[in-house]
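**Q** sequence first, predicted coordinates after that:
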Amino acid sequence: MAGSAKAMERRSGISLWRQIADQIRHGVGAGTLAEGGRLPPETALAARFGVNRHTVRNAIAALIDEGVLRAEQGRGTFVEERRRLKYPISARTRFSEGLRDQARDRRGHLLRESREAASGRVAEALDLADGAPVIRMETMSEADGRPVSRATSWFDAERFAGFADAFQELGSVTLAFKRYGVEDYFRQSTLVSARHADDDDLDDLGLAAGAIVLVTIAINVDIGGRPIQFSETRFAADRVELSVTPPA
């Protein structure tokens, strides 16, 4: 494990094992821990991080559950060899199209949907009046049967009445939009950040506690420039990397 370990923050409110897991995960992502490489022994890691072996063992167990590491009896713990999907973010961001050459089967699943009054944030994004009716959808997207992202999206309930049913049938936002005469649409804006996965993301994406998700907050507009979708998408950071294409 190349490089020195970052000092543990013992009063940060974040468990020590989670901090260690984050550092190991960061090392994998940064390339300082190569795929297929063997992790140092627990005693060496405990000394490096200034903690006991039990704390290190908890961090390793979480990363094994997450699929970042794998344990081989009698040989040690190794960095799992995994291919990350490259998800492009551009003026025409589409889940299925973006992963077309990387996964054979790409499909979205409806987890739950509801009709609600638009909050100020949602109303502003969709250019609606505060409290206007909107459809809220919680969805999960898979590539070759593997969950890669979970999203919360909002749509104008008057323009897109029944949108959740169309999405559940077709498994695609793009195809569902076509049902409403929206043949094409464009990404108006995307904000990207990262954070620890919350409980729902952990469950739906099959992640271990402490896992990191990449978060995109986006607005899509139709060809007339009218907002049609506001969404917050969480991508499993160990499965997907975001590739942002600047506007021409």
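**A** Perfect, I can see it now.

**Q** please make it C-alpha for all contacts and neighbour counts, starting now.
**A** OK.

**Q** so where do the helices sit in the protein?
**A** Using DSSP state H, the helices found in the chain span residues 16-30, 42-49, 53-66, 95-98, 120-126, 163-170, 173-179, 199-205.

**Q** number of nearby residues for H196?
**A** Around H196 there are 17 other residues, counting by other Cα atoms under 10 Å.

**Q** ok, it touching L202?
**A** No - at 9.4 Å, H196 does not count as touching L202 under the criterion of Cα atoms under 8 Å.

**Q** confirm for me that T233 is in contact with V148.
**A** No - if you go by Cα under 8 Å, T233 and V148 don't touch, sitting 10.3 Å apart.

**Q** the more surrounded of these two?
**A** V148 (23 against 19).

**Q** what sits against the more buried one?
**A** Neighbouring residues of V148 by Cα atoms under 8 Å, 6 or more residues apart in numbering: 140-142, 205, 235-236, 239-240.

**Q** quick one: it and E232, what's the gap?
**A** Going from V148 to E232 by Cα to Cα, to the nearest Å gives 14 Å.

**Q** hmm, back to that, can I get the helices of the chain in CSV including distance to I228?
**A** Output for the helices of the chain, formatted as CSV (distance: least, Cα to Cα, whole Å):
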stretch, distance to I228
helix 16-30, 35
helix 42-49, 49
helix 53-66, 35
helix 95-98, 16
helix 120-126, 6
helix 163-170, 12
helix 173-179, 9
helix 199-205, 25
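
**Q** and I212, which of these is closest to it?
**A** helix 16-30 (8.2 Å; Cα to Cα).

**Q** spit out the contact partners of H109.
**A** 139-141, 168, 171 are the contacts of H109 under Cα under 8 Å, 6+ apart.

**Q** what is the nearest of those to Y87?
**A** Of the contacts of H109, the one sitting nearest to Y87 (Cα to Cα) turns out to be S141, at 12.3 Å.

**Q** not counting its neighbours along the chain, what's nearest the closest one?
**A** Distances taken as Cα to Cα, 6 or more residues apart in numbering place G108 nearest to S141, at 4.2 Å, with adjacent residues excluded.

**Q** how much space between that neighbour and E72?
**A** G108 is 34 Å from E72, by Cα to Cα.

**Q** let's bring in a second model and compare:
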Amino acid sequence: MDNPSPPPPFKLSGSELWPSVRAGLGVLLLFAAGLWVARQYAEPLGATLAEHSAMGIAVFLVSSAVAVLLPMLTNLPLLPLAVLAWGPGWSALILLTGWVLGAGLSFVLGRHAQGAILRRFPSVQRHAEIDRLIHPRHRLLSLIMLRMTFPVDVLSYALGMFSRRTTLLENLASTAVGGAPFAILFALFPTLSGNAQWAVFGGSLLAFVLYTAWVLRRPEPASPPEGN
């Protein structure tokens, strides 16, 4: 009996990438606005957050989870304020915890409320072949790489809806591992000097442009030979 051939590589077009690019640019602008506010009003904001620390942590944690559940929202403008109040370490941990919680809820909703999600967010349908991006023998590594390249607020819905082989535990673990570098980077960014911030921003932008160019220039998957 012939061994089944591996799934063909998945190719994204420019029109499929554009929503993610547009959303990423919007998040960067909002994050920059939050950074400016935190610097301009550091003393009064720091005093206020110190007086209401528990409430501030709860709001930041819940908003991090909600930002994953609702693709049109982001709480990254709050991150510079969180760093101002609790430092980069705790801020990164709270942010990542919220992402993991949100990813878990998104996965469960995708698994059990597919019809309602498609009616509300029909664009998720373009990820119906998400399993083609997951290597059958290296599933967790594939999911971690997807977590680091796909929008965090889309992937968990797509996995829950269209990937029957992916488990909730795999989704949570890949979110924690794949999201950790971004949570740390975002939390450390407000503590850097102006020149260092521009260097990180420029390097990240260059890496994203190179990755996007590589994705767009990948060859179309070859058709399997007939008669096998």
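**A** Arrived safely. From a predicted model like this one, the values you see are computed outputs, not experimental measurements.

**Q** TM-score for the pair, please.
**A** Once superposed, chain against chain, the TM-score is 0.25 (TM-score structural alignment, normalised by the length of the second structure); 100 aligned residues with a Cα RMSD of 6.0 Å.

**Q** how far away is L118 of the second structure from M148 of the second structure?
**A** 24 Å.

**Q** for these two, indicate the residue with more neighbours.
**A** Taking neighbours as other Cα under 10 Å, L118 of the second structure and M148 compare with M148 leading, 18 against 14.

**Q** contacting residues for the more buried one?
**A** 178-179 are the contacts of M148 of the second structure under Cα under 8 Å, 6+ apart.

**Q** ok, and for the helix or strand containing it, which residues are buried?
**A** Under the criterion of DSSP states H and E, M148 of the second structure resides in helix 139-149. Residues 139-148 are the ones in helix 139-149 of the second structure that count as buried (16 or more other Cα atoms under 10 Å).

**Q** with stretch 36-45 of the second structure instead?
**A** Of all the residues in stretch 36-45 of the second structure, those buried under the rule 16+ other Cα under 10 Å are 37-38, 45.

**Q** likewise for stretch 26-33 of the second structure?
**A** Using 16+ other Cα under 10 Å as the test for burial, stretch 26-33 of the second structure gives 27, 30-32.

**Q** mind checking which of the residues you listed land in helices?
**A** Assigned to helices by DSSP H, the following of those qualify: 27, 30-32.

**Q** of those residues, closest to L49 of the second structure?
**A** Nearest to L49 of the second structure among these is F31, at 18.6 Å by Cα to Cα.

**Q** now that closest one: how far from R22 of the second structure?
**A** Counting by Cα to Cα, the separation of F31 of the second structure from R22 of the second structure is 14 Å.

**Q** also R139 of the second structure?
**A** Note on R139 of the second structure: its distance to R22 of the second structure, by Cα to Cα, is 29 Å.

**Q** do the same with G160 of the second structure
**A** In terms of Cα to Cα, G160 of the second structure sits 24 Å off from R22 of the second structure.

**Q** center of the second structure - which residue?
**A** Central residue of the second structure (Cα atoms, centre = their mean): V152, 2.4 Å from the mean position.

**Q** tell me which element the closest residue to that one other than its chain neighbours falls in.
**A** For V152 of the second structure, ignoring the flanking residues on the chain, the nearest one in space by Cα to Cα, 6+ apart is V68 at 6.4 Å. Using DSSP H and E, V68 of the second structure sits in helix 53-69.

**Q** and the contacts of that helix?
**A** With contacts defined as Cα under 8 Å, 6+ apart, helix 53-69 of the second structure is touched by 49, 73-75, 78, 82, 94-103, 105-106, 152-154.

**Q** so for stretch 142-158 of the first structure, what gets flagged as buried?
**A** Of all the residues in stretch 142-158 of the first structure, those buried under the rule 16+ other Cα under 10 Å are 142-143, 147-157.

**Q** same list, the residues you listed, but as JSON lines with distance to F177 of the first structure please.
**A** Below are those laid out as JSON lines (distance: Cα to Cα, whole Å):
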{"residue": "E142", "distance to F177 of the first structure": "20"}
{"residue": "A143", "distance to F177 of the first structure": "21"}
{"residue": "P147", "distance to F177 of the first structure": "23"}
{"residue": "V148", "distance to F177 of the first structure": "22"}
{"residue": "S149", "distance to F177 of the first structure": "20"}
{"residue": "R150", "distance to F177 of the first structure": "19"}
{"residue": "A151", "distance to F177 of the first structure": "17"}
{"residue": "T152", "distance to F177 of the first structure": "16"}
{"residue": "S153", "distance to F177 of the first structure": "13"}
{"residue": "W154", "distance to F177 of the first structure": "13"}
{"residue": "F155", "distance to F177 of the first structure": "11"}
{"residue": "D156", "distance to F177 of the first structure": "12"}
{"residue": "A157", "distance to F177 of the first structure": "13"}
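
**Q** can you tell me which two in those are farthest apart?
**A** The widest separation within these (Cα to Cα) is 28.8 Å, between A143 and A157.

**Q** which non-adjacent residue is nearest Y185 of the first structure?
**A** With sequence-adjacent residues excluded and distances taken as Cα to Cα, 6+ apart, Y185 of the first structure is closest to D222, at 4.3 Å.
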